[in-house]
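> Build me a model:
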Amino acid sequence: MLEFTHNPWMVVASFAVALSAGFSGLSLLRGASRLPVSQRKLLVAVAAIVLGGGIWSMHFVAMLGLQLPALFYYDGLTTLVSALAAILMVGLALLVLHFGRRCPANLTLAGCIMGTGIAGMHYIGMLGMELCAPVFSPSGVAVALAAALALSTLAVRAAYGSRSRLHILAGTLCFAAAVVSMHFIAMAGTQFRLADATQTAGPVLGNAVLAMVVALSSFIISGLALLSGVSFLAPGSDSAAAPDMEDTAPQAPAAPQPSAAPQPLPEPPASSLPVPYEREGSTHFAASAEIAAIRAEGHYTLLYAGKERHLCPWSITEAGRRLEPHRFIRVHRSYLVNPAFVSEFQRTKDTGVCFFRNTESLAKAPVSRSRLSQVREALGV
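Next comes the predicted model:
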């Protein structure tokens, strides 16, 4: 077996590439779930290429720093397949995140798919080596795969637990740690032996050609990271003000101020706001004045208008931010109500209930204790 070492500067460079790719891909998708389906598909495809290409670039930056006492090169076709495997698996994980309900099970599923893609890319890329053949130990493969699955799941949960700047940065760090840790854990469980030259399935890639390809891909990824950083750091762009997932922490009731004069309600806007909803693979719009209530449904919301009920891509927090200027009131952490459709209000101890008229799709909505005074003021009771 051959002894090998790694150039420490190339190790640092590989981690920098993984960070750039993670930041570019995860920040690119911020707010994507509120876009029409066609635009969301395009963003998911671009992000999959960036993240999957980043995994591939990190691997081969590190492999350029691999120092073996023998010459070796790569099979071009196997190297290409390794890149495509990473892109496809990351793309599948992103489809789960942006076209499915973001529940804990789906977050874990997406993380495991991404981790499998990282591991698959590594081992397919290693099998492309010629003249020096890698020898994998079963325990090394198992530990490396476990690290990829665990850290990828942590990255997905960190980045998609909430779409704020802090969560995306945490997801970026976990993604880079997943890619780099998996690579070097796998390398620690790998040995190399001399092998006879064989007929390659594709063109031969020496280190010189590979270095140029990796330098180009790393340059593109770094450029995308810089472009993403411009909007990511722009004032007022923090999605923490309108997270994709509802904060379930209870809100303390506001302290009463009996001496303060009641504040008048804001004047309604001149026009109704179009609210998007999805039906049969297309995005439609309903006028906010025709909507009686909006209810949280996981990462999405449901619109109630007359006999109809529609799935809206907005989170309940995003819907509240957009619709409260249109006289909608937050009656519960999971409900927004249009007072124009409220036909009856009932007080039940420390909470309440709003009943609706001309809304067969929803009979009533609960009013939480912390929202009771605000709702009564809005209804004039």
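
> CA only for contacts and neighbour counts going forward, please
OK.

> Quick check: residue 63 vs residue 11, distance?
9 Å (C-alpha to C-alpha, to the nearest Å).

> what is in contact with those two at once?
Here residue 63 and residue 11 have no joint contacts, going by C-alpha atoms under 8 Å, 6 or more residues apart in numbering.

> And the contacts of stretch 131-143?
70-73, 126-127, 185-186, 188-197.

> go again using 10 Å as the cut-off
Stretch 131-143 has contacts (C-alpha atoms under 10 Å, 6 or more residues apart in numbering) with 1-2, 68-74, 119, 123, 126-128, 144-149, 182, 185-198.

> got the buried residues for it?
131, 132, 133, 134, 136, 140, 141 (16 or more other C-alpha atoms under 10 Å).

> Mind checking which of the residues you listed are in helices?
Using DSSP state H, 140, 141 are the members of the buried residues of stretch 131-143 that sit in helices.

> Another for comparison:
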Amino acid sequence: MEVLDATHNSFLVAMSFVVALVAGFTGLSLTRDLSHKPVLQKKVSIALAAIALGGGIWAMHFVAMLGLQLPILFYYDAAITLVSALTAILIVGGALILLHFAERTPRIITLAGGVVGVGILMMHYIGMAGLEMCRAVYTPAGIIASSVVAMGLCILAFWVAYGHRTNRNIVLGTLCFAVAVFSVHFLAMVGTNFVAAPSFAEFGPTMSNETLALGVIFFSFVIFGACLWVSVTYLVVPEVEQRPDTDPMPGQRVEPIARLQIPCERDGGKVFIAPDEVLFVRADGHYTQIYTKTERLFCVWPVTEATKRLLPAGFLQTHRSYLVNPRHVARFERTKDKGRCIFEGKDLPPAPVSRSKLKAIQDALASQVGAIGAS
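Prediction:
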């Protein structure tokens, strides 16, 4: 069969990259700070992020396909086109569930990036199967190159965006994601030839380029609107927490932080506890236990997350599994190479102090009036 000459509209090629960029930023931003949100809100945010990222992959592909110029008229199978969109959304959703409901280890981050790479590839080739009046013929080089790039860049994007959750890393992860989606499409297209196929597949209703354009334009505007919505959160200046009138611990740098609430569970419901109410935090597997003067509460934060958030708030890490609020320490006890922090309250256990931290914790607590009581 005669291979058709294929060219692309430069403007639509550029717009396809912009769509991928905006979708990546929207999806990765929607999943910020989910660790301390209620489970229902976390599920909704992940669902919206999956629609933004998966739908963005689909929109980028078909914006680029609108720019495809062939010497014959061609159409799309509407059912296959819909399946390609849903496939991308579901696969990306699965990757986000891994990232936010499993322990976020290096293996999980790598697996999630690989899953998204597979989603991009499946969306592309399912979408291409929906062509009517012409047929795509693939070369092994194009398939291999697009597959390697999809997996590699998506894993990189998720390592950047999820390795350390900062605004800067989310922006860099967005760029990697957009480059991944864009590169996969056009590397695959370079390795694709088109031939005329005069019959219709008749799997679903036939859709012209004009009809497809309306759907792509609508979805792209939804993504751009969502991008504006999440962008506002980057511009809000956080309210500064007023700390109690206590002197900073010797050698400890205490900076103002955004008003912080610790997510806990009480009687099956979600409650938020202010750091000042907390006596100490104890690691409990992949989660933590929060001790106040009157109760012990379950917290979804792992001890690493609690450490990252509470040390700037003035807490001390007395042991790899314990964080202590020095303002609530009644006294410090040291026996040879062991130590512990004692709290006032009924049935409150002491917080151990590891050998390597004995001197630092004792010096830090020395400025607390009445906190030192050697035994």
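
> The stretch 51-200 of the second structure: strands as residue ranges?
68-69, 75-77, 131-138, 192-197 (DSSP state E, counting those that start in this stretch).

> Tell me which of these lies nearest to residue 49 of the second structure.
strand 75-77 (26.7 Å; C-alpha to C-alpha).

> mean shift of that closest one relative to the first structure?
Superposing on the first structure and averaging over aligned pairs (mean C-alpha distance after the TM-score superposition for the first structure), strand 75-77 of the second structure comes out at 0.5 Å.

> Who are the packing partners of that strand?
helix 106-129, strand 131-138, strand 206-207, helix 209-235 (3 or more C-alpha pairs under 10 Å, 6 or more residues apart in numbering; DSSP states H and E).

> what span of the first structure lines up against that strand?
Aligned using TM-score structural alignment, strand 75-77 of the second structure spans residues 73-75 in the first structure.

> which parts of the matching stretch are buried?
Using 16+ other C-alpha under 10 Å as the test for burial, stretch 73-75 of the first structure gives 73, 74, 75.

> How are the helices of the first structure distributed by residue range?
With DSSP H, the ranges of helices along the first structure come out as 8-28, 37-64, 76-99, 104-127, 138-160, 165-188, 207-232, 316-323, 372-379.

> among the ones you listed, which is nearest residue 256 of the first structure?
Across these, closest to residue 256 of the first structure is helix 372-379 (C-alpha to C-alpha), at 9.5 Å.

> returning to what we had before: can you list the strands of the stretch 51-200 of the second structure in TSV and add distance to residue 226 of the second structure?
Output for the strands of the stretch 51-200 of the second structure, formatted as TSV (distance: least, C-alpha to C-alpha, whole Å):
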stretch	distance to residue 226 of the second structure
strand 68-69	27
strand 75-77	27
strand 131-138	30
strand 192-197	33
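
> Could you pull out the buried residues of stretch 180-199 of the second structure?
180-196.

> and residue 148 of the second structure, how many neighbours does it have?
13 (other C-alpha atoms under 10 Å).

> residues touching it, list them.
Counted by C-alpha under 10 Å, 6+ apart, residue 148 of the second structure has contacts 117, 154, 184.

> Would you check how far apart whichever residue in the first structure pairs up with it and residue 22 of the first structure are?
Aligning on TM-score structural alignment places residue 148 of the second structure opposite residue 146 in the first structure. Using C-alpha to C-alpha, residue 146 of the first structure is found at 20 Å from residue 22 of the first structure.

> before we move on, back to that, among the helices of the first structure, single out whichever gets nearest to residue 273 of the first structure.
The nearest among those, by C-alpha to C-alpha, is helix 316-323 at 7.7 Å.

> That closest one vs the second structure, average offset?
Helix 316-323 of the first structure sits 4.7 Å off on average (mean C-alpha distance after the TM-score superposition for the first structure).

> Can you give the distance of that helix from its chain's centre?
20 Å (C-alpha atoms, centre = their mean, to the nearest Å).

> name the helices or strands packed onto that helix?
Against helix 316-323 of the first structure (3+ C-alpha pairs under 10 Å, 6+ apart) you get strand 274-279, strand 293-297, strand 300-305, strand 329-332, strand 335-337.

> any residues touching the shortest one, and which ones?
Defining contact as C-alpha under 10 Å, 6+ apart, one finds that strand 335-337 of the first structure is touched by 291-297, 301-304, 316-317, 319-320, 323-324, 327-331, 354, 356, 364-368, 375.

> try it again with 6 Å
For strand 335-337 of the first structure, contacts defined as C-alpha atoms under 6 Å, 6 or more residues apart in numbering pick out 293, 294, 295, 328, 329, 330.

> what comes up buried for it?
Buried residues in strand 335-337 of the first structure (16+ other C-alpha under 10 Å): 335, 336, 337.

> returning to that earlier point: make a markdown table from the helices of the first structure and add distance to residue 253 of the first structure to it.
Below are the helices of the first structure laid out as a markdown table (distance: least, C-alpha to C-alpha, whole Å):
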| stretch | distance to residue 253 of the first structure |
| --- | --- |
| helix 8-28 | 34 |
| helix 37-64 | 38 |
| helix 76-99 | 34 |
| helix 104-127 | 29 |
| helix 138-160 | 29 |
| helix 165-188 | 27 |
| helix 207-232 | 33 |
| helix 316-323 | 18 |
| helix 372-379 | 9 |
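
> Could you say which one of those comes nearest to residue 342 of the first structure?
When the helices of the first structure are ranked by proximity to residue 342 of the first structure (C-alpha to C-alpha), helix 372-379 comes first, at 8.6 Å.

> Return the distance of the closest one from the chain's centre.
36 Å.

> now do stretch 179-198 of the second structure
29 Å.

> mind checking the end-to-end distance for that stretch?
So stretch 179-198 of the second structure: terminal residues 35 Å apart, C-alpha to C-alpha.

> which part of the first structure lines up with it?
The aligned range for stretch 179-198 of the second structure is 177-196, by TM-score structural alignment.

> With stretch 158-165 of the second structure instead?
On the first structure, the counterpart of stretch 158-165 of the second structure by TM-score structural alignment is residues 156-163.

> Could you tell me which residues within the matching stretch count as buried?
156, 157, 158, 159, 160, 161, 162, 163.

> Quick one: neighbours of the counterpart of residue 230 of the second structure in the first structure, just the number.
Structural alignment (TM-score structural alignment) places residue 230 of the second structure against residue 228 in the first structure. Counted with other C-alpha under 10 Å, residues neighbouring residue 228 of the first structure total 18.
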